[in-house]
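Participant: What follows is a predicted protein model with its sequence.
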Amino acid sequence: MNRPDTQAPKKPDPQAKAGGEAEDTLYAVRQKVYPRAVTGIFATWRWILVWATQLIFYGLCWLPWGDRQAVLLDVVERKFYIFGWVFWPQDVFFLAILLIISAYSLFFFTAVAGRLWCGYACPQTVYTEIFMWIEEKIEGNRNQRMKLDESPLSIRKIGLKAAKFGAWGAFSLWTGFTLVGYFTPIRELVGEALSFSFGPWELFWICFYGGFTYLFAGVMREQVCKYMCPYARFQAVMFDPDTLVITYDPDRGEPRGPRKKGVEPKAVSKGDCVDCGICVQVCPTGIDIRNGMQYECIGCAACIDACDQVMDKMSYPKGLIRYTTENAMKRHWGRKEIVGHVMRPRIMIYAGVLVAICAAFVWGLATRSTLRVDVIKDRSTLSREVEGGLIANVYNLQVMNMTEKSRRFSLSVSGLEGVWITPAQPFEVDAAGLKAVTVEVAVPPESGKPGSNTVYIEVKAMDDETVSVREKTAFLLPR
C-alpha cells in the first residue's frame, strides 16, 4: 500500500528565487496538521483524563458548601475558601508547598516515563482534544476536513466553518466564565449574565481567558507545544537511558515497505513496518516517530494505538512502536529487565522525597490552628503610670478566626507577678473574620526589672479550650 500524505499540499514558496533556489528564512511557514482519530488503550486513558479534569473544573465551582460554594477564591476579601478550610494571605506557605509538590511531581513522572503530563493531563492537550472532537463532529474525518479546506468557497463550506468557529467560541467563553466563577460566586455570576450587568473586570477576564482558550486550542494547537512551551525544551535534562519513552523499533521495523496482508516480512526481505504512515497521521504535532525521539513529541501514545491496530490487521506482533527505554532497545531487554531499571535508585529517591513533602503538607493542614493572633505593641506611648501606681503598656491584637462560625474568646496574661489585662471580658469574632482588640497590660513597678520584660498574652476559644494561642511580647518598665 502507498503511504498517504500526512499534511495538506504545500503551496509554492513565494520567496523562491527566479533561478530556482529557495531563499533562507528565519522561520518555517506552518503546514496545517490534520490529526486522524484513533482508538485504543492509550486513547481511552487520554479521554478518561479529559473527562476527569473537566468534570472537576466545570463542576467544582457549582458544588455547595454550607451557604457558599465549596471552592471560592475571594481576592477582594483576601480569603480562599476550599471546602472546610479558610486560607488567608498569611497561609501563603501552603501555596508554596503545593507548588513545590507540583513541580517535583512533574520531575518525578518525567524521569519515570517522559512527558506523561503533556500527553494526558496538560490543559493544552486536554482542550486541543476537545476542540478536535468538535471539529470532527462538524467537518468530518481527516480526509473530509482536508477536502473541505482545499475546496472553493461555497455556502456549505461557510456554514460548516461558521458552525465550528461558533461552537469553539461558545465553549471558550463558557471556559472563561467558569474560571471567573472561582473568583466571583458562580451563581452570582449567572445572575449578572442574565441581567447583562457584568462588572468590567469580570467581563474582561471572561473574554481574556476565553480568547486564549480559543487561540491556543483551536488555532495554534501544536504550535504551542512546539515553540511556546518551555517544558519541551528542558525535558531532555530529566531524561536518562532508563526513562520510558515512546520509541519505534528500527531493528524490527526496517526496511519498511508495503506488502499484502498476511505476508511474512522475511518473505519479502522487509521489516514489520508496512510504511502506511498512519502513525504520522494520528500525531497531533505532525511528527514521524520513526525518525527517532524528537522534542515535539508530547507523549500522547496515539502512534502506539495506531500501529498496534495495523499490526493486528497484518497478523504481526504488537509493539513495533511502544513505551520502552534507550537501554532496553539497545540490549533487547524484556519487560522484567525494563521494570527493574525504571525503578532505579534515582527514582526511588525522587519518590521518597515526594512522599515526605506530601505527608508534611497533609500533616500541616491537619494540625493547622483555627486561631491566629498577632500582638503589636503600641509605640505611641511605651509605658505610663495608671491608677494605683501601676505601670501599663498598651497592645493592639489582631485576632483571626479561621473557622466558618462566630466564636467568643477570652484573654489572659502571665509572665510577671501581679500582672493583669484590660478589658478582661470575652469578645466575639465573626466567622472567618478578623477583629482588632486594644488591650492594656498593667503590673506593679516592683514586678520586674527596669527596661524590657517578657509577658505572655493568651487568647482562648470559650467553646473549645484546645483552641488557644499564647503570644510572647515585651513589657517595658521605666528606669
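Facilitator: Yep, that arrived.
Participant: Please count neighbours and contacts with C-alpha atoms only from this point.
Facilitator: OK.
Participant: does the residue nearest to residue 317 when sequence neighbours are not counted sit in a helix or strand, and which one?
Facilitator: In this structure, residue 317 finds its nearest non-sequential neighbour in residue 311, 6.2 Å apart by C-alpha to C-alpha, 6 or more residues apart in numbering. Here residue 311 sits within helix 302-313, counting by DSSP states H and E.
Participant: So which elements touch that helix?
Facilitator: Here helix 302-313 touches helix 41-60, helix 278-281, strand 321-324, going by 3 or more C-alpha pairs under 8 Å, 6 or more residues apart in numbering; DSSP states H and E.
Participant: Against that first model, consider the following:
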Amino acid sequence: MSERIPVKNISPVKVHRPDKSKHDNAYTPRSRIYVRAVTGLLENVRRLMGLWFLGIFAVLPWINYDGNQAILLDIGAQRFNIFGLTLWPQDLTLLAWILMVSAFALFFVTTFAGRVWCGFMCPQTTWTFIYIWFEELFEGSRNKRMKLDQRKMDFDKFWRKTCKHISWVTIALLTAITFVGYFTPIDHLFIDFFTFSASFWATFSIIFFAVCTYGNAGWMREIMCTHICPYARFQSAMFDKDTYTVAYDSRRGEHRGPRSRKASQQQNQEKGLGDCIDCNLCVQVCPTGIDIRNGLQYECINCGACVDACNGVMDKMNYPKGLISFTSETELAGGKTEIFRPKLIGYAIVLVIMIALLVFEIMSRLPLEIDIIRDRNSLYRETNGLIENVYTLKILNKSQKLQHYTISVSGLDGHIFKGKNEVSVEGGEILTLPISIAINPYSLQETVTEFSFTLQTAGGEQEPVKVAEQTKFLYPTYEYF
C-alpha cells in the first residue's frame, strides 16, 4: 500500500494552573465555583437576551387568542393549540419538521459562532445566573461568599442563607407553575395549586419541575453543562478553523506575569512579558470554572464573561482590548476568517429548505379530516330490492371554532343517501356519523365500485374548506347478469 494517511503534528498545550500563593482560591478539580460578578458589553447583551426570553416564557401561557389560551399543549386531549392552529396526533409530521428546523438551526449557529446558544439563550444558563444574582444580593460579592461559607453558623449567616434559599425556591416554584401552565389552563392552575385543589398530576408535575429547577440552577449548575448535556460532547464535530469561539491570544499574552501599571507595554515586552498580567479574573468569572488560557475546552459555553473581565483589565492597564475575544483559529494564526465556506453554506441551504417545507406543510394543512369505516358485520345487505352498504364517518374539526359541514357523494350514479347530510362539529371535536348508501343493483357494473364522500364547510365568511375521502361500494353483481 503506497498511500499514507497525512499526519498533522500538534504541539501539546501547556496547562497553567492558578498559583496558590498568589490567589486565595486553591485549585481543585471539583471544588465549588464562586462566580465573580462582571460588567461589560457581552454581559449586558446576555442579560438582555435572558430577560427577553424569560419574559416570553412567562407571558406566553397567559395570552388568550379568540377566547382560548393561545398556547395550550393538552396531552390528555391529544391536541396542541398554538394560537389559531390546532395540532393533532395526525399532524406528527409538522412536529418532525419543527424539530429538524431546530436541529439544523443549531448546527448552523454552532458552526458559525460556537456554543453561543449555551452562553446566551440556554435555560440552564439563564436560570443559573438568576440564582447567582440572588446569591450575590444576600451573601455579597465572591470573596464575601467564600468567607461566609468558611464561618460557623451564626445569626447573620443563617438569615442570609435562609433568604437566599427562599428566593431560590420561589423562583423554582414560579418557573414550574408557568411551565406546567403550558399543558394545563394556567388561570385555573395558579388558583387550584395554592388552594390545594389541583389534580394529582398537576401538583406532582409542579413539585417535580420545581425540585429540578432548584437543584439544577442552585446546586448542580456547571455539572449540567460539563457532565450531563450531550451538546458539549458533539459540538466539536461542527467546529472548524473559522468558527468564532471565545479564545485567548497566547502570542500576545505570553509570557504572563504581574507588572506595574506605570510600566508601558513596550517596556514589559522588552522584559519578555506579554499582555496577560495573570490576574486570574477570567477564571473567577467563568460559570464553569475553566481557564480559557489553556485553549479550547468543551466546558466553555461561550458566555463571554471572561472577555468582559479581560477587557476591563486591559483598559486599566492602557492595553488594547481583545486579549480574550470571540475569534477563530484562523485569526489567531494571523489569517482571515472565511465566513462563506462550504460547510456553513451547506447548513444554510438545508435550513432554508427545511423552513420552506415547514411553511408549506402549515399553509397546505386543512382544518378538517374525515375517516371512513365500513361496517364489518356484513359487506352488503338487500333492502326492498336495493343493495345497501353501511359506513361510519368520523369527522374531525381541527379548527377551534364550531363548523357546519355538508356531506355529499360523488362517483356513484343513482345512489340513495340515507343519513344526515348536514352536521355541526365543535372545534377540536370528533363526530361519529353512521350513513347508508343504497343503489339499484342493475346500476352497478363491477363487483367493487369506488366513490368518494365529500365534506365542505357551509356558511361563514371565509373560503369554504373541502375534503374528499375515497371508499368502496361492494356487491357481487354476477348474480344479476
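Facilitator: Great, that's in hand. Computed from a prediction, not measured in an experiment: that's the story for all the values here.
Participant: Map the residue nearest to residue 317 of structure 1 across to structure 2 for me.
Facilitator: Taking TM-score structural alignment for the superposition, residue 311 of structure 1 sits opposite residue 314 in structure 2.
Participant: on that earlier part again, quick check, distance from the helix holding residue 311 of structure 1 to the centre of its chain.
Facilitator: Relative to its chain's centre, helix 302-313 of structure 1 lies at 31 Å (C-alpha atoms, centre = their mean, to the nearest Å).
Participant: now swap in stretch 240-250 of structure 2 and tell me
Facilitator: Here stretch 240-250 of structure 2 is found 26 Å from its chain centre; the criterion is C-alpha atoms, centre = their mean.
Participant: Quick one: end-to-end length of it, please.
Facilitator: 19 Å (C-alpha to C-alpha, to the nearest Å).
Participant: Next, the buried residues of it.
Facilitator: Of all the residues in stretch 240-250 of structure 2, those buried under the rule 16 or more other C-alpha atoms under 10 Å are 242, 243, 244, 245, 246, 247, 248, 249, 250.
Participant: Give me the neighbour count for the closest residue to the last one other than its chain neighbours.
Facilitator: Distance criterion C-alpha to C-alpha, 6+ apart; nearest residue to residue 250 of structure 2, sequence neighbours excluded, is residue 293 at 7.4 Å. Taking other C-alpha atoms under 10 Å as the criterion, the count of residues near residue 293 of structure 2 is 24.
Participant: How about residue 125 of structure 2?
Facilitator: Quick note: residue 125 of structure 2 (other C-alpha under 10 Å) scores 25 neighbours.
Participant: And it, how far from residue 118 of structure 2?
Facilitator: 7 Å.
Participant: Walking through the stretch 101-250 of structure 2, point out its helices one by one.
Facilitator: 116, 123-139, 142-150, 155-180, 186-194, 200-215, 222-223, 231-234, 250-253 (DSSP state H, counting those that start in this stretch).
Participant: Pick the most deeply packed of those helices.
Facilitator: helix 116 (a mean of 22; mean count of other C-alpha atoms under 10 Å).
Participant: which bit of structure 2 covers stretch 426-446 of structure 1?
Facilitator: Counting by TM-score structural alignment, stretch 426-446 of structure 1 falls onto residues 422-442 of structure 2.
Participant: Can you point out the buried residues in the matching stretch?
Facilitator: The neighbour-count check on stretch 422-442 of structure 2 (16+ other C-alpha under 10 Å) flags 423, 425-431, 434-441 as buried.
Participant: Assign residue 26 of structure 2 to one of the three secondary structure states.
Facilitator: Secondary structure state of residue 26 of structure 2, per DSSP: H, G, I helix; E, B strand; the rest coil, is coil.
Participant: looking at it, it is touching residue 32, isn't it?
Facilitator: No: at 10.7 Å, residue 26 of structure 2 does not count as touching residue 32 under the criterion of C-alpha atoms under 8 Å.
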